[in-house]
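# Mind looking at a prediction? Sequence and model below.
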Amino acid sequence: MKLFHSHFSPFARKVMACAHVLGLVDRIELLPSAAHPVKRDGTILAHHPMAQVPTLLDDEGHALADSRVICEYLDARAGGALFPPAGPSRWTALNEQSIADGILDAALLIRYELTARDASERSVAWMDGQEAKIRSALAALDDRARGFADRVDIGTISIACALGYLDLRFTELGWKQEYPDLAAWFTSFAAHPAMEATKPPAA
């Protein structure tokens, strides 16, 4: 398998963290990428119409994009470990993944506003709206954090990757002071070998 990858992409990190937990990391070759919200990477585009990171090429060369799809594909290949079976636990984990991905979607929209637009084109109201989404999601996760315990599944991995991205790109949020239960859980989970192995370089 091959993965179009960026060390700074939190969604690519989620895929690789899952691969580490599932014991598949040695079967994935990392491919460089130049994905951009405006200037798409033609190399990725040749394989998938969204030209996004992460995009996985399976052993037959078929392309899968979107971290949610790729993570579930890897989980299926490994016999299933990170996605709970049908029932309440599955919906909990999938909902946590959705909240974490929502944090990242909002954070990346702010990031793109700051890096892909000229200063004269930026909208403070737009960025404030995205930050409000991040904060409401963090508050909801803080309420649940004590219940995460030692779970390692698609929900907790997704949350940890989202929080790691906030630490990387949005230190000014100061989220650890505002959401102490979530911060305490993250400090513990960040020491997991899969998280250590996929930690991005310093920004």
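Cool, the structure landed.
# CA atoms for contacts and neighbours, from now on please.
Will do.
# and the residue nearest the centre of the chain, what is it in contact with?
Compute the mean C-alpha point of the chain, and by C-alpha atoms, centre = their mean the closest residue is residue 11, 3.3 Å away. By C-alpha atoms under 8 Å, 6 or more residues apart in numbering, residue 11 lies in contact with 53, 54, 66, 67, 161.
# Can you get me a residue count around the second one?
Translated: residue 54. If you count neighbours by other C-alpha atoms under 10 Å, residue 54 ends up with 26.
# before we move on, what about residue 157?
The burial count for residue 157: 27, using other C-alpha under 10 Å.
# How about residue 94?
20.
# Tell me which residues of the longest helix belonging to the chain come out buried.
Longest helix of the chain, by residue count under DSSP state H: helix 88-115. Neighbour-count burial for helix 88-115 flags 90, 93-94, 96-110, 113 (criterion: 16 or more other C-alpha atoms under 10 Å).
# ok so, going back, taking the contacts of residue 11 one by one, which sit in helices?
67, 161.
# now the contacts of residue 11 as JSON lines including distance to residue 3?
Listed next are those as JSON lines, based on distance: C-alpha to C-alpha, whole Å:
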{"residue": "53", "distance to residue 3": "8"}
{"residue": "54", "distance to residue 3": "7"}
{"residue": "66", "distance to residue 3": "11"}
{"residue": "67", "distance to residue 3": "11"}
{"residue": "161", "distance to residue 3": "18"}
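# ok, and here's another one to check against it:
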Amino acid sequence: MQLVMSPNSPYVRKVCLLVREAGREAEVEEVAVATTAYDSHPTVLGANPLGRIPALIRPEGPALYDSRVITRYLDDRWHLGLYPEKRLWEVLTLEATAEGILDSAVSAAYEARLRETPDQRWMDAQWEKVARALDAIEGRWMSHLAGPLDIAQISVAAALGYLDFRHAARDWRAGRPDLSAWAARFAERPAMRATMPPG
């Protein structure tokens, strides 16, 4: 299989974290491409008509895209149990919360980096969404994050890593001691160290 990717993408990092946690690096070739919101790389377009990464090229069918689709596929293929049936709806909800954090954080980063005159009101509104989601995790989800490894934990870790990478000045840790402590522990995992964005 081939993973069409960019190492700076937090959606890609989520997939790469799963692959490394599963110990299956030898089965997934990472094909790094230079692609942007304005100019999608031909390899990306060949795998995903939306021009977005990650995309997974697999031998038995059409390419898969969207990090949630890819991680669900790999979990099923490798029987990892990262979507446990007994906690499925909680896992999916927390995964969706992490993806929502990423959607808002990436949108704000694009606004800051790609526009000649960034819309500060827009960026602040995106951060308010991020902050509310972080508060919800701090207030309601910490017991879940303390449980056995699942895709929700991987997703939250990828989201928090992106906040450090692109929004460090916002200091997401302030007022969230439990989530901050969890993130520090999770960051020590070899998979997290191996997938640090190069910048």
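Alright, I've got the coordinates. Here the structure is a predicted model, which means the values were calculated and not measured.
# Give me the TM-score for this pair.
After superposition, the two chains reach a TM-score of 0.94 (TM-score structural alignment, normalised by the length of the second structure), with 198 aligned residues with a C-alpha RMSD of 1.4 Å.
# PyMOL command to pick out the buried ones of the contacts of residue 11 of the first structure?
The PyMOL selection below is limited to those of the contacts of residue 11 of the first structure classed as buried (16+ other C-alpha under 10 Å):
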select buried, resi 53+54+66+67+161
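# which one of the contacts of residue 11 of the first structure is nearest residue 193 of the first structure?
Proximity of those to residue 193 of the first structure (C-alpha to C-alpha) peaks at residue 161, which lies at 13.3 Å.
# need the contact list for the closest one.
Taking C-alpha under 8 Å, 6+ apart, we find residue 161 of the first structure in contact with 10, 11, 13, 14.
# what's the burial count for the last one?
Applying the criterion other C-alpha under 10 Å, we find 26 residues in the vicinity of residue 14 of the first structure.
# Average offset of the helix or strand containing it relative to the second structure?
Secondary structure assignment for residue 14 of the first structure, by DSSP states H and E: helix 10-22. Mean deviation of helix 10-22 of the first structure relative to the second structure after superposition (mean C-alpha distance after the TM-score superposition for the first structure): 0.8 Å.
# again, but for stretch 158-168 of the first structure
Mean deviation for stretch 158-168 of the first structure: 0.5 Å (mean C-alpha distance after the TM-score superposition for the first structure).
# Would you map the helices across the first structure?
Taking DSSP H as the test, the helices found in the first structure are 10-22, 42-45, 67-77, 88-115, 124-144, 154-169, 175-178, 180-189, 193-197.
# what comes up buried for the second one?
Right, helix 42-45 of the first structure. residue 44.
# Hmm, residue 55 of the first structure is touching residue 64, no?
Yes. Look at residue 55 of the first structure against residue 64 with C-alpha atoms under 8 Å: they come within range, at 5.6 Å.
# distance between the ends of stretch 108-124 of the first structure?
15 Å (C-alpha to C-alpha, to the nearest Å).
# how far out from the middle of the chain is that stretch?
Distance of stretch 108-124 of the first structure from the chain centroid (C-alpha atoms, centre = their mean, to the nearest Å) equals 21 Å.
# need the contact list for the nearest residue to residue 34 of the first structure once chain neighbours are set aside.
Nearest residue to residue 34 of the first structure, sequence neighbours excluded (C-alpha to C-alpha, 6 or more residues apart in numbering): residue 41, at 5.4 Å. The contact partners of residue 41 of the first structure, by C-alpha under 8 Å, 6+ apart, come to 33, 34, 35, 51, 52.
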